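[1] Got a predicted structure plus its sequence, pasted below:
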Amino acid sequence: MTQFKFSKRVPADGTDAVGAILKAAADPQIISFAGGLPAPELFPVKEMKAAVDKVFATHGQEAMQYGAAKGVTALRELIQHHVKEKENVDAELDNVLVTTGSEQVLDLVGKAFVNPGDTVLVEQPTYLCALDVFKTYGANFAGVEMDEQGMKMDALEEALKSRPNTKLVYTVPNFQNPTGRTMALDRRQKLAELAAKYDVYVLEDNPYGEIRFAGQHVPAVKSFDKTGHVFYMSTFSKTLAPGFRLGWLVADADVVNKLTVLKQSADLHTDNLVQYAVAQFFADNDVDAHVREISDLYGKRKQLMADGIKQYFPAGVKYTDPEGGMFLWVEVPGVDDTVELFKECLKHNVAFVPGDPFFAGKPQPGAFRLNYSNAPEDKIKAGMKQLGEALQDAVAGK
């Protein structure tokens, strides 16, 4: 058998622990809270079809032709207006890059800024795919402690002082994946100040920010950026359609230009038809009302999940209480191996994502992520009861 000489960027053991977990959770007999999927019943299928039909009638040739790597102008203008209206971020058109999903932003930023051995500071825990991407480019990681108000700025500054080769700080400040926590306003201001003070870049990832069902909106970290050190990224995946693979970056024009060159060598440009269709959808529909519908549904589902935790989980279990987004975080004391706990829960026909892959350093035993956006209400009620029984058995040592 041929021994392929893969690059050092490919994981040596070839394993995909998270993929294996999600595959196991995909069994139709399993009630799965493991995926990070939006509710498909709220996809605006009819309205999007109308938008696509109109695009073919008015921009058919342009939509089917090669396009600009930075993206379709109409969509970039829409994003420019959106970040000003929603996040108080002033941007010129040259500051906006459309990408093939927000995952491509992670990859382009990693490729453009992270040299082997550079340090990337991340929330502890953090989005597991960001860890995977930056690891590909040789990053070293250091986790920064969080509390219910998000990343702790005193801990961040200590990390910056002790790691002078830090290149990047990665944060998900709104309804964080995996914890659901939101960074406080004063910490956002401080984060922008620290980025300038220590000459490091902040990648602010905001895929969930619009899906708020409680509390008050908090302006983006980027809105406090006076030096260009903060790069703001988001996506249409959580509010319109993840299958469209449509994300964007707002950053200094020099950064956008460099990343545009890298994007051209990766995929030339993002799907033109999808870009035109989304711009048309925004023109023809009340998108704010659509997002409110999503937020209302997710709020109800989150509350059902929280009620299930209170009713069925063992005493002493801690959990976050997000004001939006798609996830909450559970910590079960007395559990030493969360992956084994996952296997035990599968026996009760219910699944979550173990917390281990979300940690840059040593994982926290007994921690896991639950997704409430994708499961219907009856499944949440039944699944939380089954999950509670599994946890009770595990804690009791059965």
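    Structure's in. What do you need? Numbering: from 1, shown residues only.
[2] can we go C-alpha only for contacts and neighbour counts from here?
    Will do.
[3] In contact with Asp26, which residues are there?
    Not Asp; residue 26 is Ala. For Ala26, the contacting residues are Ser32, by CA atoms under 8 Å, 6 or more residues apart in numbering.
[4] With Arg301 instead?
    Arg301 neighbours (CA under 8 Å, 6+ apart): Tyr372, Ser373, Pro376, Glu377, Ile380.
[5] make it 6 Å
    Tyr372 (CA atoms under 6 Å, 6 or more residues apart in numbering).
[6] For the strand or helix carrying it, buried residues please.
    Using DSSP states H and E, Arg301 sits within helix 287-312. Buried residues in helix 287-312, counted by 16 or more other CA atoms under 10 Å: 291-292, 294-299, 301-302, 304-306, 308-309, 312.
[7] Nearest to Ala266, out of the residues you listed: which one, please.
    Of all the buried residues of helix 287-312, Ala266 sits closest to Val291, with 31.7 Å by CA to CA.
[8] and that closest one, how far is that from Glu47?
    From Val291 across to Glu47, the span is 14 Å (CA to CA, to the nearest Å).
[9] do the same with Gly388
    Applying CA to CA to Gly388 and Glu47 gives a distance of 40 Å.
[10] Of the two, which one has the most company?
    Set Gly388 next to Glu47 and count neighbours by other CA atoms under 10 Å: Gly388 wins out with 21 against 14.
[11] another structure for you, compare them:
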Amino acid sequence: MYEFTAPFQTPSGSPIRELFRYLSEPGMISFAGGYPASDLFDVEGLASAQERAYQASSRCLQYGPTDGLPELKNELLALMGRRGVLCAPEQLLVTTGSQQGLDLLLRILVAPGDVVMTEQPAYPATLQAMKLQQASIVTVPVDGDGLDVGKLASLLASGVVGRPKLLYTVPTFANPTGATLTRERRIELLKLAVKYRFLVVEDDPYGDLRFKGDTIPSILALTNEVEGSRDWVVHFASLSKIVAPGLRVGWTIAPVEIARRCVIAKQTVDLCSSPWTQATAAEYLADGALERHLPRITAMYRRKCDALCSELRSQLGDAVKFHQPEGGMFVWTRAEEIDASQLLMRAIENKVMFVPGKAFFADKLDPSALRLSFAAPNVEEIVEGVKRLKRAYDELLAAGISAV
């Protein structure tokens, strides 16, 4: 009846958001969504920041510049400076969450059929955005140290895929694997980007959530060590995981010619991100509230991550394999003998949820993989949730339903 464009003729929604209908069930424990813990929101600090911001009420209620309020951009530039990155204001664009930054970048760079690369497994919304842009997606595997840069180098050298427009990665506490790309691999990735002339798209929403180990500079910060590489990096960041997703404040740092075109693309999308929440975020950052509050978040996430990993070992033992992350929000798990989608159905019956791994693959699915997020539930819920997961696992084995 309706003549939809090709990408929307048979679209598929987010496999994670499709699980949200189960959240309202009484007693449900969720390891599914990548939600930060609501009880860790700095409610008082944000309320105070909003009160100060609203003293300039007309500024909060009026349209703002497409590239972001100057006061917020100044605070974000200062924040990036503390992260080892110096950039000019015209290189930074405020977005409505970092996901909008990816959407804008794909709009200005990727035509139907263009080759784009992504680590695999990868964030499902990234795969969804690439598919809707009708890109040709080429995947690169990951291991416990993040993107396998050696395999990427071999793939590029073979010439099989042609020249990719970009490569997307979450190098620090990746979603979904929790893995962190080593410093050495980051340097090699930058060298490959310069050699083969493709953009490294670095998505960094979790970098501040480190609770163990030593900090590794972002890929963008390491461009100082590889000549010519700054021209080949686009960096996304966000306040969603470290302050509150309801602010919808993200930002893109890119070469000027890319940033300028993203601003024009954003004009057709939403004109500007909400000045009210931008002003609130600017006041919050200017007050130093983020630096004061982050230790509370990371300390609690450490407790939660330790509890989840301890319970997985205690309850499921050798039945599951996983890498314990040093930060972030996720534990990537494989249950060798089980189809995770079948396990999910049993788990929901036992009032516990997770995301089956197939949601994170563009190809070569791993049916035994599942993502567990420890951020939102409290420690007691994590302990009980793993017990319920073990019960679901045992029921599935007893029913003779195997994976693979």
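    That came in fine, so what should we check first? What you are looking at is a predicted structure, and each value in this text was computed from that prediction instead of being measured.
[12] In the second structure, point out the residues matching the very next helix or strand once past the helix holding Arg301 of the first structure.
    Sequence-wise, the next helix or strand downstream of helix 287-312 of the first structure (DSSP H and E) is strand 318-319. With TM-score structural alignment applied, strand 318-319 of the first structure matches the range 321-322 in the second structure.
[13] and Leu222 of the second structure, helix, strand or coil?
    Following DSSP: H, G, I helix; E, B strand; the rest coil, we place Leu222 of the second structure in the helix state.
[14] Then Leu160 of the first structure?
    Following three-state DSSP, Leu160 of the first structure is assigned to helix.
[15] Give the aligned equivalent of it in the second structure.
    Using TM-score structural alignment, Leu160 of the first structure lines up with Leu156 in the second structure.
[16] Quick one: average offset of the lengthiest strand in the second structure versus the first structure, please.
    As assigned by DSSP state E, the longest strand anywhere in the second structure is strand 136-143. Here strand 136-143 of the second structure, set against the first structure after superposition, deviates by a mean of 1.3 Å using mean CA distance after the TM-score superposition for the first structure.
[17] Figure out how far the helix or strand just after that strand is from the centre of its chain.
    Sequence-wise, the next helix or strand downstream of strand 136-143 of the second structure (DSSP H and E) is strand 146-147. On the basis of CA atoms, centre = their mean, to the nearest Å, strand 146-147 of the second structure sits 14 Å off its chain's mean C-alpha point.
[18] now swap in stretch 353-369 of the second structure and tell me
    The chain centroid and the centroid of stretch 353-369 of the second structure are separated by 16 Å under CA atoms, centre = their mean.
[19] Look at it and report the distance between its end residues.
    Separation of the first and last residues of stretch 353-369 of the second structure by CA to CA is 14 Å.
[20] so it aligns onto which residues of the first structure?
    Under TM-score structural alignment, the match for stretch 353-369 of the second structure is residues 351-367.
[21] And the longest strand of the second structure, what does it pack against?
    Where contact means 3 or more CA pairs under 6 Å, 6 or more residues apart in numbering; DSSP states H and E, strand 136-143 of the second structure is packed against strand 115-120.
[22] can you give me the helices in the stretch 1-150 of the first structure?
    17-25, 45-64, 73-87, 101-113, 128-136 (DSSP state H, counting those that start in this stretch).
[23] wait, which of those is closest to Pro164 of the first structure?
    That would be helix 101-113 among the helices of the stretch 1-150 of the first structure, by CA to CA, at 15.2 Å.
[24] The closest one to strand 119-124, inter-axis angle?
    Put simply, helix 101-113 of the first structure runs at 150 degrees to strand 119-124, going by axes from the mean of the first three to the mean of the last three CA atoms, to 10 degrees.
[25] how far apart are helix 101-113 of the first structure and its match in the second structure?
    Counting by mean CA distance after the TM-score superposition for the first structure, helix 101-113 of the first structure comes out at 0.7 Å.
[26] so that helix matches what in the second structure?
    Mapping helix 101-113 of the first structure onto the second structure (TM-score structural alignment) gives residues 97-109.
[27] ok, back up a step: how close does the match of Leu160 of the first structure get to Gly27 of the second structure?
    From Leu156 of the second structure to Gly27 of the second structure the distance is 49 Å (CA to CA).
[28] The two: who's more crowded?
    Leu156 (17 against 11).
[29] residue contacts, the aligned residue in the first structure for Leu190 of the second structure?
    Superposed on the first structure with TM-score structural alignment, Leu190 of the second structure falls opposite Ala192. Ala192 of the first structure makes contact with Asp225, according to CA under 6 Å, 6+ apart.
[30] which SSE is Ala192 of the first structure in?
    helix 185-198.
[31] which bit of the second structure covers the following helix or strand past that helix?
    Using DSSP H and E, the next helix or strand after helix 185-198 of the first structure towards the C-terminus is strand 201-205. Under TM-score structural alignment, the match for strand 201-205 of the first structure in the second structure covers residues 199-203.
[32] State the span of the first structure onto which the longest strand of the second structure is aligned.
    Taking TM-score structural alignment, strand 136-143 of the second structure hits residues 140-147 over in the first structure.
[33] Ok, stretch 214-221 of the second structure next?
    So stretch 214-221 of the second structure sits over residues 216-223 in the first structure, by TM-score structural alignment.
[34] which residues are in contact with that stretch?
    Contacts of stretch 216-223 of the first structure (CA under 6 Å, 6+ apart): Glu87, Asn88, Val89, Arg188, Val230.
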